[in-house]
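Chemist: Quick one: sequence and predicted model below, then my questions.
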Amino acid sequence: MFALTLRAPFAPSKPSGFDIGPASRVLVASVGAVMSLLCLIAIGRALAGLTPELPHLRNVAIAIHVVAVLPAIPLGAYVLLARKGDARHKQLGKIWLALMLLTAFSAIFITSGGGYGPIHVFIPLTIFSAWRSVATARRGNIPAHKRQLVFTYVTGLVFPGLAAFLLPGRLMNVMLFG
């Protein structure tokens, strides 16, 4: 006998769930919340005129970089923390990876004193990790896909974000601390 089952369009083929593990959830939620809050404070200070002049923003590459990375921080956290497998997860994941790639490619054109610094090591890591994230998902290797996306979040946003806020003279440091 044949059984006929109807499925709603874009419905996940497997049950979705919160599946990055408790330690990763705590890391992503904590870092995403703190970095998003720091960004909001820094932007608020800049908009209120509480920062010195920001010549960084005259550089088109830096402006593109900032415009791409600011929504990538909370969106990446949301995609990693929310239910997986449905159409919304896939669409938001694609948007997040596009923002991450725009962030990485714009960083190629950001140099201090004409050369690349240690922070630029995150550019190829982010690009490679984004590619691996898509490749593992397409192959159906979801455990590897999850690992790659957490790796992308940490190496593409967390470590460079810490540098952006903590190193004197960097745009986010100037906006946050004056």
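Modeler: Structure's in. What do you need? Numbering: from 1, shown residues only.
Chemist: contacts, neighbours, all on C-alpha from now
Modeler: Fine.
Chemist: check which helix or strand covers Asn173.
Modeler: Assigned by DSSP states H and E, Asn173 belongs to helix 171-177.
Chemist: and that helix, what other elements does it pack with?
Modeler: The helices and strands touching helix 171-177, judged by 3 or more CA pairs under 8 Å, 6 or more residues apart in numbering; DSSP states H and E, are helix 22-47, helix 159-166.
Chemist: Need those in a markdown table (columns: distance to Ile95).
Modeler: Output for these, formatted as a markdown table (distance: least, CA to CA, whole Å):
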| stretch | distance to Ile95 |
| --- | --- |
| helix 22-47 | 17 |
| helix 159-166 | 19 |
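Chemist: here comes the other one, which I'd like you to weigh against the first:
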Amino acid sequence: MLMLHLSLSLLALAAILVILLLPKGMGAHRWLGRLAAAALMLSALSSFGIQARGHLSWLHILSVVTLVNIPFAIWAVRHGRVATHKRAMLINAGGLFVAGLFASLAPGRYLYGVLLG
């Protein structure tokens, strides 16, 4: 489950980084946005299969926020609320970045051991 979660998170991160560089509203932005949104949703869902000592951690709050915020961002852009969509998606991207930093830099976490251990 951890490798699935990591793979989906890295896919979402790569798509988001490209999206930030592309002109907004174009075909590539929309296609990559759908890819990023799907990867974020699946990554959030897969996080619930990763538990420390049999319990969810505070990072799972980000998963719940993502599972609510992605559909909201999609609703917003479909209803012409582009600024709201942008803000919601940037919140998701920030959450992914914070979770990635925590997973990579916190001693005792799997990625910390792989990257810095």
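Modeler: That came through fine. What you see is a predicted model; the values in this text were computed from it and never measured.
Chemist: of the helices and strands packed on helix 171-177 of the first structure, which approaches Gln148 of the first structure most closely?
Modeler: helix 22-47 (12.2 Å; CA to CA).
Chemist: what inclination does that closest one have with respect to helix 159-166?
Modeler: 40 degrees (axes from the mean of the first three to the mean of the last three CA atoms, to 10 degrees).
Chemist: Aligned counterpart of Gly94 of the second structure in the first structure, please.
Modeler: With TM-score structural alignment as the criterion, the equivalent of Gly94 of the second structure in the first structure is Val154.
Chemist: need the contact list for its match.
Modeler: Taking CA atoms under 8 Å, 6 or more residues apart in numbering, we find Val154 of the first structure in contact with no residue.
Chemist: one more time with 10 Å, if that's ok
Modeler: Leu27, Val28, Val31, Thr126, Gln148, Pro160, Gly161 (CA atoms under 10 Å, 6 or more residues apart in numbering).
Chemist: For Leu125 of the first structure, see how far away it is.
Modeler: Going from Val154 of the first structure to Leu125 of the first structure by CA to CA, to the nearest Å gives 10 Å.
Chemist: likewise Gly93 of the first structure?
Modeler: 18 Å.
Chemist: quick one, which of the two is more surrounded?
Modeler: Gly93 (20 against 16; other CA atoms under 10 Å).
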